[in-house]
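predicted model and sequence below, questions to follow.
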Amino acid sequence: MPDISTLLLLAAVFLCISYCSASVGLGGGSCYTALLAVSGVAPLAIPLISLSLNLIVTSAGSYQFIRHRHASWKIITPFLVTSMPMAYLGGSLHLPKGVFYGILFASLTIVVIRIFFYQKTSLSWNLKGWQKLALSLIAGALLGFIAGVVGIGGGIYLVPFILIVGLGTEKQAAASGAIFIWLNSITGLIARLHHHSVSLLDYYPLMIAVAVGGMLGAALGATSLKPRTMQKILGTTIIIALCLLIQKLV
C-alpha cells in the first residue's frame, strides 16, 4: 500500500480523472489502473480497487444520464446479457503482469487512434436488425471478459464501439458506457472478492475523491458538454494512461 502522502496525491489526481471520465460516461478505470501500478500497489489489488472506484463514479453517471433520458435500453441490453457472465469469469482469473499491461495498452491505443485520427463518429455499415443484435452479443461477451480480466468496467471499449458501429448517438453511447461499467464492475468485483482477499478500507481517500469528481462530471456530461468535447476529454484521459503504462512495458 502507498504511504499517506502518495495516497493523498493519488486522491487529488483521481478526482480530476473521475470528473473527466464521468462526463463521457466512463469510470476512469484505465487511468486508475495505470496510476496504481506506478504507485507501488500490489498487482493483485489493482483490479479490485479500480473496479470499486469505477462503481462509485458510474453510480452518479448512470443516474444523471438516465435522469436526462439519454439511456437507451435497446442499445445496452444485448451487451449486458453476455458481458456480465463473462466479466465474472474474467474477474476470477489472475493474468501475469506482462499480459495484463499488454492487453490494457493495446486496447487504449486503438481507442486513441479512432478518436484523434478519424473524424467520423460512425461507419457506414448497412446491418440488419439481427446482425446488430449478434454483433452486440459477441462484442458484449468479449468486452465483458476483457473488463473482468484487466479490472476495469469495459465502458472505455464500449463507448467508442457504439459510435464506430453507429448504434447510437454520443449521449447514448456515454449513457450506455456508464451503465455498462456500473453493472460489469459489480460483477467483476463480486468475482474478485470471492477469489481474492484485499482490504478496500485502506483506500478510502480515493473513494471519496472519485465520488466527488464523478458527481460533478456526470452532471456536466449529461447536460451541457458538446459531443466533440466529450471525445477530446476521453482521448486526453486515455493518452495520460498510455504514457504511464509505457513505463510498465519497457
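Sure, I can see it. Numbers count the residues shown, from 1 in each chain.

all contacts plus neighbour counts: C-alpha atoms, from now on.
OK.

and the helices in this protein?
Taking DSSP state H, the helices of the chain run over residues 4-23, 29-38, 46-67, 73-91, 97-117, 129-150, 155-165, 170-195, 204-223, 227-249.

Leu123: which of those helices is closest?
Proximity to Leu123 (Cα to Cα) singles out helix 155-165 among the helices of the chain, at 5.6 Å.

can you check what angle separates that closest one from helix 46-67?
50 degrees (axes from the mean of the first three to the mean of the last three Cα atoms, to 10 degrees).

tell me the angle helix 155-165 makes with helix 4-23.
20 degrees.

what helices or strands is helix 155-165 leaning on?
Judged by 3 or more Cα pairs under 8 Å, 6 or more residues apart in numbering; DSSP states H and E, the packing partners of helix 155-165 are helix 97-117, helix 170-195.

before we go on, here's another structure to hold up against the first:
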Amino acid sequence: MDIEVIWLATTFFVIALVYAAVGQAGASGYIAAMALFGFAPAAMKTTALALNLLVAMIATFHFMKSGRLSWRNVYPFVILGFPFSLLGGTIHLSHEIYYPIVGVILMLSAIQMARSAFRKGAAIGKPSVPPFWPALATGAIIGFISGTTGTGGGVFLAPMILAMNWGSAHQTAATTAVYNLMNSAAALMGAYAYWNALPTSLPWWLIAVAVGGSIGAFVGSQYLSDRWLRAILAALLLVSSVKLLW
C-alpha cells in the first residue's frame, strides 16, 4: 500500500466522519481530496459515488434508529430524484467544466447555510412539511445535477430545505441521508460505463469511510444541536468549493 492510498484513506475517514454528522455522505469532500492528486473526472465521479453510497446507508440507519426520519419529508424529493440522477450518471463532463460548476454551486450553498446558522432561532420559525409539487421539482433538478457531478445530491438539497424552512436541521439531515442513498445508487448505476475507472484501492477507502461514517452519524443523530449542524455544513461546503475552484 503506497503513501497516496494511506493518505487518502485517512482523509476519507475524516471527511466521512464530519459529513455524516450532518446527514451528508461526503462526496464533495472526496472529490476535492482526489482533485489534489489529479484524479481524472471519471475516476473521481465513480469513486465518490461508491463511497457516498456506503456512508449514506450508515447515516440513514442511524437517523432511522434515532427516530428523526420522516418518510413524508423524503418521498417527494426521491420520486423524480432517482430517475433524474440515473440519467445524470450517464453524462461525463471534462474537468474544465466539472470543477467550476460544482465549486460555484457549493459556494452559493455555503453562503446560504451560514446565514441560516447565525440568525436568531426565533426568526427561523416552525418548520413546515415540504409541499409536494415544489419538492418533486426540486428532487428532479438536484437529482440530475448531482448525478452528473457525482455529488450524491444531499449537499445541494440540505441548503434548499433549510432556506425554505421545510424541516429542522435534524429533519433535514435525516432527509438528505436517504436522498443521498437513493441518488448515489442511481447515479452509480447510470455511470456503469465508467466503472472500469474505479481505483484498485477502493476497498481500503470503503473501510475508512465506513468507520468514519458510523462515528459521525451516531454523534450527529444524537448530540449535535440544529445550529451546530448548520454551521458545520456551511464550513464543509465552503472548504469544498474553494478547493474545487482553486
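Okay, I see it. As the structure is a prediction and not an experimental result, all values here were calculated from the model.

TM-score for this pair?
Put the two chains on top of each other and the TM-score (TM-score structural alignment, normalised by the length of the second structure) is 0.92; 243 aligned residues with a Cα RMSD of 2.2 Å.

related to what we said a few turns ago, tell me which of the helices and strands packed on helix 155-165 of the first structure sits nearest to Leu26 of the first structure.
Leu26 of the first structure sits nearest to helix 170-195 of all these, at 5.5 Å, using Cα to Cα.

quick revisit: now the helices of the first structure as TSV including distance to Leu123 of the first structure and mean neighbour count?
Formatted as TSV, these follow (distance: least, Cα to Cα, whole Å; neighbours: other Cα atoms under 10 Å):
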stretch	distance to Leu123 of the first structure	mean neighbour count
helix 4-23	24	22
helix 29-38	26	24
helix 46-67	25	26
helix 73-91	17	22
helix 97-117	11	15
helix 129-150	13	21
helix 155-165	6	24
helix 170-195	14	26
helix 204-223	24	23
helix 227-249	16	17
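
do you know how far the residue nearest to Leu242 of the first structure when sequence neighbours are not counted is from Ile233 of the first structure?
Once flanking residues are discounted, Leu242 of the first structure sits nearest to Phe105: 6.4 Å by Cα to Cα, 6 or more residues apart in numbering. Per Cα to Cα, to the nearest Å, Phe105 of the first structure is found 18 Å from Ile233 of the first structure.

thought Leu245 of the first structure was touching Phe105?
Yes - Leu245 of the first structure lies in contact with Phe105 (Cα atoms under 8 Å); the separation is 6.8 Å.

quick one: what's aligned to the residue nearest to Leu242 of the first structure in the second structure?
Under the alignment (TM-score structural alignment), Phe105 of the first structure maps onto Gly103 of the second structure.

just checking, that match touches Leu237?
No - taking Cα under 8 Å as the definition, Gly103 of the second structure is not a contact partner of Leu237, at 9.1 Å.

what sits against Ser62 of the first structure?
Shown in contact with Ser62 of the first structure (Cα atoms under 8 Å, 6 or more residues apart in numbering): 25, 175, 178-179, 182.

could those residues be laid out in CSV, adding distance to Phe161 of the first structure?
Output for these, formatted as CSV (distance: Cα to Cα, whole Å):
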residue, distance to Phe161 of the first structure
Gly25, 13
Ala175, 13
Ala178, 14
Ile179, 15
Trp182, 17
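
Arg72 of the second structure matches what in the first structure?
Counting by TM-score structural alignment, Arg72 of the second structure corresponds to Lys74 in the first structure.

an error on my part: the question was meant for Phe84 of the second structure.
Per TM-score structural alignment, Phe84 of the second structure is aligned with Met86.

nearest residue to that match other than its sequence neighbours?
That would be Phe145: by Cα to Cα, 6+ apart, it lies 4.7 Å from Met86 of the first structure.

in contact with the residue in the second structure that that neighbour lines up against, which residues?
Phe145 of the first structure maps onto Phe144 in the second structure, with residues paired by TM-score structural alignment. Phe144 of the second structure makes contact with 81, 84-89 under the criterion Cα under 8 Å, 6+ apart.

I'd like the distance between the match of Phe105 of the first structure and Leu69 of the second structure.
29 Å.

please apply the same query to Ser214 of the second structure.
In this view, Ser214 of the second structure and Leu69 of the second structure are 17 Å apart by Cα to Cα.

same question, Pro131 of the second structure
Taken as Cα to Cα, the span from Pro131 of the second structure to Leu69 of the second structure is 17 Å.

before we move on, what about Ser128 of the second structure?
Applying Cα to Cα, the value for Ser128 of the second structure to Leu69 of the second structure is 15 Å.

what do you get for Ala137 of the second structure?
21 Å.

now swap in Val239 of the second structure and tell me
From Val239 of the second structure across to Leu69 of the second structure, the span is 28 Å (Cα to Cα).

that older thread, what residues does the match of Phe84 of the second structure make contact with?
141-142, 144-145, 148.

mind doing that once more with 7 Å?
Applying Cα atoms under 7 Å, 6 or more residues apart in numbering to Met86 of the first structure gives the contacts 141, 144-145.

ok, these in the second structure, which still hold?
Retained in the second structure (both residues aligned by TM-score structural alignment, their matches' Cα atoms under 7 Å) from the contacts of Met86 of the first structure: 141, 144-145.

dump those to CSV, plus distance to Ile115 of the first structure.
As requested, those are exported to CSV (distance: Cα to Cα, whole Å):
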residue, distance to Ile115 of the first structure
Ala141, 23
Gly144, 22
Phe145, 23
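
against Ser28 of the second structure, how distant is the residue lying closest to Ile142 of the second structure once chain neighbours are set aside?
Nearest residue to Ile142 of the second structure, sequence neighbours excluded (Cα to Cα, 6+ apart): Gly153, at 6.0 Å. Applying Cα to Cα, the value for Gly153 of the second structure to Ser28 of the second structure is 10 Å.
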